[in-house]
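Student: let me see the structure of the following:
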Amino acid sequence: MASYGDYNQKIDYVFKIVLIGDSAVGKSQLLNRFARNEFTLDSKATIGVEFQTKTITIDHKTIKAQIWDTAGQERYRAVTSAYYRGALGAMLVYDVTKRPTFDHIARWLEELRSHADNNIVIILVGNKTDLGTLRTVFAEDAKEYAEREGMFFLETSALEATNVESAFLTVLTEIYKIVSRRNLTANEGPLSHKTSLPPGTTIVLQSERQDVQIPKQGCCG
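Tutor: Presented below is the predicted three-dimensional model:
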């Protein structure tokens, strides 16, 4: 159940998450579905970087998710790589109907790990399950790869709103568990990848959309 709260309420945590993967796999659509429950059939390619926010409640703590949507085109990778820094979570997205987008996940994962914190929470997301008859990547193969790389895994459909909220909340909840554990003890153990959402997780507040303008001159190669 969704509920709305005071816009000026106290924020306990701000968690930055980045969406990465090839162009046209549906990263922006996943973000729009989660943050605003919207889907646009004529969505345009992301230029540079933009982000949206959504505030949720986990374990009676108010968490503001700052979700960055990074362009998948090669010429923007030098620009967007700077935005990996400070990210606590990442969603690696591929299109289940386009095998090359899955094959490229290893490259995106390597780039992510070279820029992000070692303890970043990562989920592999196979999007566009609504196009099941065109599938070229099987869930079993993706799940096996995710387990081997220490990632969570879910298949989603931004069009049908299937598993979209679950994918984001899985990442946010695991980040919260890690942060809480750090606050409780200085003796950290191995990070667990077995997580479940706590009962009563409530979505609160309205989302905010902000576009970041990337200068056209300079560094894009």
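Student: from now on I want contacts and neighbour counts done on CA atoms only, so please keep to that.
Tutor: OK.
Student: element containing the spatially most central residue of the chain, please.
Tutor: For the chain, Met91 is the residue whose C-alpha lies nearest the centre (CA atoms, centre = their mean; 3.5 Å). For Met91, the element it lies in under DSSP states H and E is strand 89-95.
Student: return the distance of that strand from the chain's centre.
Tutor: 6 Å (CA atoms, centre = their mean, to the nearest Å).
Student: now do stretch 74-82
Tutor: Distance, centroid of stretch 74-82 to centroid of chain: 17 Å (CA atoms, centre = their mean).
Student: for stretch 40-48, same thing?
Tutor: Taking mean C-alpha positions (CA atoms, centre = their mean), stretch 40-48 and its chain are 17 Å apart.
Student: and for stretch 64-79?
Tutor: Distance, centroid of stretch 64-79 to centroid of chain: 11 Å (CA atoms, centre = their mean).
Student: one more: stretch 152-164?
Tutor: The answer for stretch 152-164 is 11 Å, by CA atoms, centre = their mean.
Student: repeat for stretch 144-160
Tutor: Here the centre of stretch 144-160 is set off from its chain's centre by 11 Å, with CA atoms, centre = their mean.
Student: ok, the residue nearest to the centre of the chain - contacts?
Tutor: Taking CA atoms under 8 Å, 6 or more residues apart in numbering, we find Met91 in contact with Ile17, Val18, Leu19, Ile20, Ile122, Ile123, Leu124, Val125.
Student: now the other sequence, so there's something to compare against:
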Amino acid sequence: MSTSSGQYDLSFKILLIGDSGVGKSSLLVSFISNSVDDLPPTIGVDFKLKQLTVGGKRLKLTIWDTAGQERFRTLTSSYYRGAQGIILVYDVSRRETFTNLSEVWAKEVDLYSTNQDCVKMLVGNKVDKDSERFVSREEGAALAKELGCLFLECSARTQENVRQCFEELALKIMEVPSLLEEGSTVVKRNTLKQKPEHQSAMPTGGCCS
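Tutor: Got it, this is the predicted structure:
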């Protein structure tokens, strides 16, 4: 995918966090490629790029997906650094994944997030399993309010509300002046990097020719 800075106005780093198996990778793949395949668990960290236009701005989202397993916790501080948006994912059919958001993941965000203004969104995934639901929409909304998060329920499998998750998060990030400034600074920095640097190359026809 070409990422020359002329093609986007803002660049944001988004994180997906939550227990293993809640469908973080499936949400990401569903959003990036419109595919809904079952995926093996992520090992360590994976990230993908997505360009889209939201609110009249061309955005480049770098979306980081992490393994939910304890043994990858050593990744945390660098993983959280500089993120403008964080999506906390739980599985509506597994109550412990919901409980762990407040007991484990929200605390980790507070501990490691370097952006005070970072926008957070609580996402209840797998609403296609409605008959197996153990966490009501009302409980999800209440926890989101308590944690100061946006809230959406979605299904990576049916793609219901998947695109809305990322678009609503991006719109909210653009409403925060400090995050907007960071997003445009990344673009400016990349533009500078891409200026040709061959002026400093060795002079041709050197003494040994």
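Student: quick TM-score on the pair, please.
Tutor: Aligned and superposed, the two chains score 0.80 in TM-score terms (TM-score structural alignment, normalised by the length of the second structure); 177 aligned residues with a CA RMSD of 1.7 Å.
Student: ok so, going back, by how much does the strand holding Met91 of the first structure deviate from the second structure on average?
Tutor: In the superposition with the second structure, the average deviation recorded for strand 89-95 of the first structure is 0.4 Å (mean CA distance after the TM-score superposition for the first structure).
Student: ok, back up a step: the residue nearest to the centre of the first structure -> the second structure?
Tutor: Alignment note: Met91 of the first structure maps to Ile87 in the second structure; criterion TM-score structural alignment.
Student: equivalent analysis for Phe138 of the first structure, please.
Tutor: Checking TM-score structural alignment: Phe138 of the first structure goes with Ser136.
Student: residues contacting its match?
Tutor: If you count contacts by CA under 8 Å, 6+ apart, then Ser136 of the second structure has Val92 around it.
Student: would you quantify the distance from the residue nearest to the centre of the first structure to Asn163 of the first structure?
Tutor: 13 Å (CA to CA, to the nearest Å).
Student: can you show me the strands along the first structure?
Tutor: Using DSSP state E, the strands found in the first structure span residues 13-20, 49-58, 61-70, 89-95, 121-127, 152-155, 202-212.
Student: export these to TSV and tack on distance to Ile175 of the first structure?
Tutor: Listed next are those as TSV, based on distance: least, CA to CA, whole Å:
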stretch	distance to Ile175 of the first structure
strand 13-20	8
strand 49-58	11
strand 61-70	11
strand 89-95	7
strand 121-127	7
strand 152-155	12
strand 202-212	17
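Student: looking at those strands, which is nearest to Asn183 of the first structure?
Tutor: With CA to CA as the criterion, Asn183 of the first structure lies closest to strand 13-20 of those, at 12.4 Å.
Student: and the closest one, which stretch of the second structure?
Tutor: Against the second structure, strand 13-20 of the first structure falls on residues 10-17 (TM-score structural alignment).
Student: tell me the counterpart of Arg58 of the second structure in the first structure.
Tutor: By TM-score structural alignment, Arg58 of the second structure lines up with Thr62.
Student: please look at that match and Lys54 and confirm they touch.
Tutor: No. The criterion here is CA atoms under 8 Å, and Thr62 of the first structure misses it with Lys54 at 10.5 Å.
Student: with adjacent residues omitted, what lies nearest to Leu109 of the first structure?
Tutor: Distances taken as CA to CA, 6 or more residues apart in numbering place Leu92 nearest to Leu109 of the first structure, at 7.6 Å, with adjacent residues excluded.
Student: can you give me the stretch of the second structure that stretch 166-178 of the first structure aligns onto?
Tutor: Here stretch 166-178 of the first structure aligns to the second structure at residues 164-176, judged by TM-score structural alignment.
Student: now that stretch: buried residues?
Tutor: Cys165, Phe166, Glu167, Glu168, Leu169, Ala170, Lys172, Ile173, Met174 (16 or more other CA atoms under 10 Å).
Student: mind putting these into TSV with distance to Ile63 of the second structure?
Tutor: Formatted as TSV, these follow (distance: CA to CA, whole Å):
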residue	distance to Ile63 of the second structure
Cys165	12
Phe166	10
Glu167	13
Glu168	15
Leu169	12
Ala170	12
Lys172	16
Ile173	14
Met174	16
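Student: just the ones of the residues you listed in helices?
Tutor: Cys165, Phe166, Glu167, Glu168, Leu169, Ala170, Lys172, Ile173, Met174 (DSSP state H).
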